[in-house]
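Peer 1: fold the stuff below for me.
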Amino acid sequence: MCSTCGCAEGNLYIEGDEHRPHSAFRSAPFSPAPRPAAALTGITFAPQRSDAGDLHYGHGEAGTHAPGMSQRQMLDVEINVLDKNNQIAARNRARFAARKQLALNLVSSPGSGKTTLLTETLKRLNGRVSCAVVEGDQQTVNDAARIRETGTPAIQVNTGKGCHLDAQMIADAAPRLPLEDSGILFIENVGNLVCPASFDLGERHKVAVLSVTEGEDKPLKYPHMFAAASIMLLNKVDLLPYLNFDVDKCLAYAREVNPEIEILLVSATRGDGMDGWLQWLESERCA
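Peer 2: Predicted structure coming up:
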């Protein structure tokens, strides 16, 4: 994750903030709260041994590997980074709760149809519920422009080399959006099924979007993300007649990683499952 690969040091740009390109988050003084040396995830890496000579670097205490760093050093870095982020996320969550706003963190691989699903959702909510969007990408403001075409206010956050949004980015971006009390803030994270799993943004739920074009074993390949998600949207189901995709296996794999996960089958382009998705949003907004 980013605590070992260093991508958290990417150049940050928040749309409309040309004169302040670097977040204060990067240089703010911080003393991490004491924490025991414990695993930071409940996912156990247990690959089967084989005679093929396969290599697996997730066995150690840190669950990953970085050249020149011990498992203890990687854990210390991860604890410091995540403690700092989690403190900011808690403040974000308190602000959203005070205004009864539902904040959702949409996560997926690139190309899952996440932005199309979001735009179709916003079109259906237009005039019914106040919505706003924080768009995360490494570069360009293309997706924020697509969102604004629906009539929904949006702000683009470009992470540069960074492969995920963090809590400070949301703290910087969300107040600039005209979201009413009891509205919904959609946070579309950078397309990545690894690092965003570890970074709390202050959202109420992570929403994992998986496309049927990606293969049914994605939940097993990227277990942290699906374990962290409250709901999985299996998207592009209109393409199932043209693919060798086993829906039952995919759902079983997702529940193997996360027995509590809710699952909806949807097609953003054809409209399948969208009513169920909107009902879920309304029930969470009113919770």
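Peer 1: from here on, contacts and neighbour counts on C-alpha atoms
Peer 2: OK.
Peer 1: longest helix in this structure, please.
Peer 2: Longest helix in the chain by number of residues (criterion: DSSP state H): helix 71-98.
Peer 1: just give me the neighbour total for residue 175.
Peer 2: Per other Cα atoms under 10 Å, the neighbour tally for residue 175 reads 10.
Peer 1: repeat for the one 3 residues further on
Peer 2: Around residue 178 there are 14 other residues, counting by other Cα under 10 Å.
Peer 1: what do you get for residue 277?
Peer 2: Counted with other Cα under 10 Å, the neighbours of residue 277 add up to 17.
Peer 1: same deal with residue 134?
Peer 2: 26.
Peer 1: for residue 125, same thing?
Peer 2: 16.
Peer 1: want to put them side by side, so please do this one too:
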Amino acid sequence: MCRTVELRQAVLARNDDGARELRAELAARGTVVVNLLSSPGSGKTALLEAELGLARARGVPVAALTADLATENDARRLARSGAPVKQVLTDGLCHLETAMLREHLAGWLPPDTRLLFVENVGNLVCPASYDLGESLRVVLASVTEGEDKPLKYPTAFGLANLVLVTKADLAVAAEFDEAAFLASVARVNPGVEVLFTSVRTGQGAGVLLDRALAVLDGAEAHRPVMAGAPGHGHSPGHPHAHGPDEGHHHGDDGAHAHPHAPVAERS
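Peer 2: Prediction:
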């Protein structure tokens, strides 16, 4: 058991070193990476396709890399946006690592890319531990997945800079308890921004793009204080700075937000 733990720590430490290097390299060329995590079937691909289309319409140089164990279905869907897209087949691996990302970006990523969206493997366990050199980590959960999802996967939700609730148009049919979900998020990630979206109705359209562009323009991504949830850990590449007493309000469009405050830069 000790050897297993030590090996895992060594793997994560090596990955974090690579992530810091990749982040610095991409920042030097003016590119921000957005890492998207969710369970399978959350609507992540549909949302990303819509956001890529909006980015293209606004003239934002954007690209996407999508990872799956098999098939190129998601890449074909995302390519309909007109953005450069690349599929990564992990051949059974349940997550992406920095070295894999670097390998697939080499010789492919257009030099003028300002936003790179990485659609991670559909899994809320393994991907949560790996920093990919992202500047914004987003976790998605659909209203059909249950209000206690954040409590079941505290590391994934606890390290999120932004939580997006998808398929909001199905909330009534799914008997989704919004208050219970927000309470679950608050337990593992106090003060994190939670926004509601629906690709079908257009609710929350552009919120992901807007947050990414804000980081590109110099805004620091939200880094919350980790809550002491059971089994909750964090990767060395993700410092945290917001306290549980920061405000959280309900916007006019039904979305939830909190005021951003300066936070420490990743080390």
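Peer 1: any idea what the TM-score is?
Peer 2: Taking TM-score structural alignment, normalised by the length of structure 2 as the basis, the two superposed chains have a TM-score of 0.78; 217 aligned residues with a Cα RMSD of 1.4 Å.
Peer 1: how near is the aligned residue in structure 2 for residue 96 of structure 1 to residue 216 of structure 2?
Peer 2: Matched to structure 2 by TM-score structural alignment, residue 96 of structure 1 sits across from residue 26. Using Cα to Cα, to the nearest Å, we find residue 26 of structure 2 at a distance of 11 Å from residue 216 of structure 2.
Peer 1: can you tell me what part of structure 1 stretch 77-93 of structure 2 aligns to?
Peer 2: Under TM-score structural alignment, the match for stretch 77-93 of structure 2 is residues 146-162.
Peer 1: what's the first-to-last distance across the matching stretch?
Peer 2: 22 Å.
Peer 1: may I see the buried residues of that stretch?
Peer 2: 146-148, 152-162 (16 or more other Cα atoms under 10 Å).
Peer 1: just the ones in strands from those residues, please.
Peer 2: Using DSSP state E, 154, 155, 156, 157, 158 are the members of the buried residues of stretch 146-162 of structure 1 that sit in strands.
Peer 1: surely the second one and residue 14 touch.
Peer 2: Right, the one you point to is residue 155 of structure 1. Yes: if you go by Cα atoms under 8 Å, residue 155 of structure 1 and residue 14 touch, sitting 7.5 Å apart.
Peer 1: who touches both of these two?
Peer 2: residue 173 (Cα atoms under 8 Å, 6 or more residues apart in numbering).
Peer 1: give me the contact list for stretch 111-118 of structure 2.
Peer 2: 29-36, 60-67, 212-213, 216.
Peer 1: which parts of that stretch are buried?
Peer 2: 113, 114, 115, 116, 117, 118.
Peer 1: what about residue 26 and residue 216 of structure 2, which has more around it?
Peer 2: In this view residue 26 of structure 2 and residue 216 are compared by other Cα under 10 Å, and residue 216 has more residues nearby, 20 against 17.
Peer 1: now do the corresponding residue of structure 1 for the more buried one against residue 218 of structure 1, distance only.
Peer 2: When structure 1 is aligned by TM-score structural alignment, residue 216 of structure 2 is paired with residue 285. Note on residue 285 of structure 1: its distance to residue 218 of structure 1, by Cα to Cα, is 29 Å.
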